[in-house]
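Trainee: What follows is a protein structure lacking sequence information:
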């Protein structure tokens, strides 16, 4: 039976959010034939009284499954067709044509052309989504876990593209349906940056060069990254400017700032209760929160990236490109779409520089000797990023520095809990943030 096969198969998929909890029930809510041998399923999974929905491209094979698809097998004659390049071309074709197939709507951005001839390959190492790379031209992201509503990434990137904004990957098309009466994003297709390098990888290369270099200063080592950090800061400010122009903006008054601080304090208390090592540092965060409540008022807010770090940016030969505008994974859609201070993104990137500098020390034999160099690298690139952000028109005034500090420490509190749960050897990285 299909539901039984899916129940056993889904629990082993990286994108399944309910790992470690028994499935109480599974039902197929929607089953649409996209092409011969290819069905699109929306599946409801019930666990502990809650329901999550997922989408699956189901391949149906009457003969023996080819060896190239054995790893994607679900059951006899059934497999995850996201891995079948012979079938996935229909996604591009339908987007190009603007088709409606049953309740599924395939759309493309006005004025763009989609070439449906490239064959697809599943991009590895993803968790919450599955991305299909078509040749060297497109990347189609399938949102496996479905949240009713328009995905923030589609909303933001399409709006910025209409403004001809720089620093984004060109969007081409998307797939949607209605869930709970709301248009809901199933997938989106953008330009594939085939000749770009991941920001995290570039930063780590710089850190490794510094650790291996005989030079005493991070700015003298062969892999100096500070010029790129400056350019990235400028690009970040320009993206924030475009987002403010494309979407509504607002102001957070003193009462709203106090409510934000109260929420930060509550999360700090919860973190200390879970991670005792944080207790001796808690006063640093408490003081930063107190200062924000005392001086911050009329804080400008707008749409922001929401999960900004070095892994969300790519360096092409000519520019920095910002990706993954979905917001923080696991948060409600309304929260991910809510207006916030753009300094939240700045704080996320500052924390990312600390991680890039320090995480290689977690199991390093010479960690104690290299720590001063890690601190220097992080400070150099943090200051370069902030200088670039200011040069690009980003707001960094006196009281903004107070707000930025509190947002950075709030992010570090979140990281402390995450590392304690998942990577205890990395716990010193976020704890170090309280000593800056």
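Mentor: Perfect, I can see it now. In this text, all values refer to a predicted model and were calculated from it rather than measured experimentally.
Trainee: contacts and neighbour counts: CA atoms only from here.
Mentor: OK.
Trainee: Leaving out the residues flanking it, which one is nearest to residue 286?
Mentor: Distance criterion Cα to Cα, 6 or more residues apart in numbering; nearest residue to residue 286, sequence neighbours excluded, is residue 265 at 7.1 Å.
Trainee: this is the comparison structure:
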């Protein structure tokens, strides 16, 4: 069974259990809307609204139906003020090659008699039937009255229906919430410039790495990652991580913005890249201490390369521009396979999984932090939680320097080369191991990342497609290390 299919089966089992537990012979579970007509009444609105959301993963396939995983009334819908309904909804679609057919999404629906103008952009629609007939529903994350309620839940941890709230430290009251408009695969709220709450839109059975890994790093005393203060999850057969509250690094700027600013001003970025390499190595070292570090031997290496090749073949089917380069790209993967057959082993561990300049923050004093440990959201959760060679994170950052350089006109190839070298030097200084000492493995992971970028840009930002295609040309024509 494929990883995508196994994830889908696990979620389907969780869904069936949640459905059994949602009502009993004594009536509905506390905090759950009692009317079974709720989801059918919302379905026409969700059918139109969901595919337009940036975080909806099923673009390109029709929505054929919905099934309810859980529904929890977090704030009563009584007509005197806004109500808040938490939904976990499975969206039914024809199967796509890279993901299970049915994804589960987290929705926080605000409910009002009428929507004030300031919330017009959050509108989902007017309900014409069912328990919410005559009311307007909207994305509740845009309503400060409702998002303030989420913070209160963290202040008083416990359960509400299937939802479970946990915290590791006291959470202050009265922090004004605001939603960030820059998120893509998830949504984030900032409370009083003190905390940031990431809401996972597409959820999977099992603990999300964006909670699991920062908790592990905190236990190791690694200060490169903001420590989770609170989180909430759904208590299905396997817990579904729904959101994580962390300190908000006020005034910090992400590495992508800093790199583009340096390019625009004609400045070098070498000191920053070297410091970022040291920060990455510190995180990897702490993760290797906190969690298991298996060795990639022959069979594991074969499976690793096979997954890379499958991703390449799938991307080539979706992006015809990639087809002429497939034979050359295969040489990157075959070089790793050959070393594995010769008995070469590589260390594997938990890693960031989607590391690039936009996943880093630099404080005014020059201190770098790494954020967003969710991994690539398009990949199944079991794959994102699998130990992997740390060079995969390094390859992601090297690709990010190239992206920054190519987004500037004229393209500054030397700038990117200096950043790539400085990053690896900083990594070696902190870890004792230079990623460039394993050229075959580094090239294979950089190739795999470029293939992912090609597919992403073709689907979401066609104007950016030439950036990863330039890397594809370089990697496909480079001599084998």
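Mentor: All right, it came through fine. Bear in mind that the values here come from a model prediction, so they are computed numbers and not experimental data.
Trainee: related to what we said a few turns ago, I'd like the distance between the residue nearest to residue 286 of the first structure and residue 289 of the first structure.
Mentor: 8 Å (Cα to Cα, to the nearest Å).
Trainee: Among these two, which residue is more densely surrounded?
Mentor: residue 289 (25 against 18; other Cα atoms under 10 Å).
Trainee: The residue nearest to residue 286 of the first structure is in contact with residue 288, isn't it?
Mentor: No - Residue 265 of the first structure is beyond contact range of residue 288, at 10.4 Å (criterion: Cα atoms under 8 Å).
Trainee: so the alignment partner in the second structure of residue 185 of the first structure, which of the three states?
Mentor: For residue 185 of the first structure, the aligned position in the second structure is occupied by residue 241, per TM-score structural alignment. Look at residue 241 of the second structure: counting by DSSP: H, G, I helix; E, B strand; the rest coil, its state is strand.
Trainee: Just give the nearest non-adjacent residue to residue 241 of the second structure, would you?
Mentor: Leaving aside its chain neighbours, residue 241 of the second structure sits nearest to residue 233 (4.5 Å; criterion: Cα to Cα, 6+ apart).
Trainee: So what does that neighbour match up with in the first structure?
Mentor: Match for residue 233 of the second structure (TM-score structural alignment): residue 176.
Trainee: how far away is that match from residue 104 of the first structure?
Mentor: For residue 176 of the first structure, the distance to residue 104 of the first structure - Cα to Cα - is 6 Å.
Trainee: Give me the more crowded residue out of these two.
Mentor: A direct count of neighbours by other Cα under 10 Å for residue 176 of the first structure and residue 104 places residue 176 higher, at 21 against 18.
Trainee: Could you list every helix and strand in contact with the strand or helix carrying that one?
Mentor: Assigned by DSSP states H and E, residue 176 of the first structure belongs to strand 171-179. In terms of contacts (3 or more Cα pairs under 8 Å, 6 or more residues apart in numbering; DSSP states H and E), strand 171-179 of the first structure is packed against helix 89-97, strand 104-108, helix 152-162, strand 182-191.
Trainee: Now distance to residue 304 of the first structure too, for these, in CSV please.
Mentor: CSV is the format used below for these (distance: least, Cα to Cα, whole Å):
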stretch, distance to residue 304 of the first structure
helix 89-97, 28
strand 104-108, 24
helix 152-162, 9
strand 182-191, 19
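Trainee: Tell me which of the ones you listed lies nearest to residue 369 of the first structure.
Mentor: helix 152-162 (42.2 Å; Cα to Cα).
Trainee: okay, now residue 411 of the first structure: neighbour count?
Mentor: Other residues close to residue 411 of the first structure by other Cα under 10 Å number 18.
Trainee: before we move on, what about residue 436 of the first structure?
Mentor: The burial count for residue 436 of the first structure: 8, using other Cα under 10 Å.
Trainee: which SS state does the most centrally placed residue in the first structure fall under?
Mentor: Nearest to the centroid of the C-alpha atoms of the first structure, with distances taken as Cα atoms, centre = their mean, sits residue 324, at 4.8 Å. Secondary structure for residue 324 of the first structure, judged by three-state DSSP, is coil.
Trainee: That one matches what in the second structure?
Mentor: In the second structure, residue 324 of the first structure lands on residue 372 (TM-score structural alignment).
Trainee: OK, contacts around its match?
Mentor: Residue 372 of the second structure is in contact with 210, 352, 359, counting by Cα atoms under 8 Å, 6 or more residues apart in numbering.
Trainee: Quick check: buried residues in stretch 154-164 of the second structure?
Mentor: For stretch 154-164 of the second structure, the neighbour count (16 or more other Cα atoms under 10 Å) marks 154, 155, 157, 159, 160, 161, 162, 163, 164 as buried.
Trainee: What's the match for the fourth one in the first structure?
Mentor: Alignment of residue 159 of the second structure against the first structure is given by TM-score structural alignment, with residue 100 as its counterpart.
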